[in-house]
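**Q** here is the input, now give the coordinates:
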Amino acid sequence: MRDLLWLIIVILIIGWLIGYFAFPAIGNLIHILLVLAVIAILYKIITGRRL
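**A** Okay, the predicted model is just below:
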């Protein structure tokens, strides 16, 4: 489960970066991806799991 959450975080950040530079017109979706990635990272920190 730990590796799956890490994979999701990486995919969300990569998707955000690709969307930010390749498709600037869809800014809302890009920021939603970033927020989801940050929430996942905070969840891992709060629950005490290692990154």
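
**Q** please count neighbours and contacts with C-alpha atoms only from this point.
**A** Fine.

**Q** what are the ranges of the helices in this protein?
**A** 2-22, 27-46 (DSSP state H).

**Q** neighbouring contacts of the first one?
**A** Counting by CA atoms under 8 Å, 6 or more residues apart in numbering, helix 2-22 makes contact with 26-27, 30-31, 33-34, 36-37, 40-41, 51, all of which sit outside it.

**Q** please give me the structure for this one as well, since I'd like to look at both together:
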Amino acid sequence: MLKWALFFAIIAVIAGLLGFTGIAAGAAAIAKFLFFVFVVLCVVFLVLGFVVTKKMID
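**A** Predicted coordinates:
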């Protein structure tokens, strides 16, 4: 998912440099959304990993 966010961020930068502001804004919005979904999922799985490890040790 982080790879897709980076892909859309690169598309946004290239489109912005070429003057396609609508496409750049859309790609940037998609990249931002995917990045935040990635961060949320990363935190959720990190917490789940700590909880499961704690229960296995006890």
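
**Q** TM-score for the pair, please.
**A** Laid over one another, the chains give 0.71 as their TM-score (TM-score structural alignment, normalised by the length of the first structure), with 43 aligned residues with a CA RMSD of 1.4 Å.

**Q** pretty sure K44 of the first structure contacts R50?
**A** Yes: under the criterion of CA atoms under 8 Å, K44 of the first structure makes contact with R50 at 7.0 Å.

**Q** those two: which is more packed in?
**A** Of the pair K44 of the first structure and R50, K44 is the one with more neighbours under other CA atoms under 10 Å, namely 16 against 8.

**Q** residue in the second structure paired with that one?
**A** Alignment note (TM-score structural alignment): K44 of the first structure maps to F38 of the second structure.

**Q** tell me who's in contact with that match.
**A** Per CA under 8 Å, 6+ apart, neighbours of F38 of the second structure: 1-2.

**Q** one step back: from the contacts of helix 2-22 of the first structure, which would you call buried?
**A** Among the contacts of helix 2-22 of the first structure, the ones that count as buried by 16 or more other CA atoms under 10 Å are 30, 33-34, 37, 40-41.

**Q** ok so, going back, ok, the match of K44 of the first structure to A5 of the second structure distance?
**A** Distance of F38 of the second structure to A5 of the second structure, computed by CA to CA, to the nearest Å: 9 Å.

**Q** F20 of the second structure now?
**A** In terms of CA to CA, F20 of the second structure sits 19 Å off from A5 of the second structure.

**Q** noted, bye for now.
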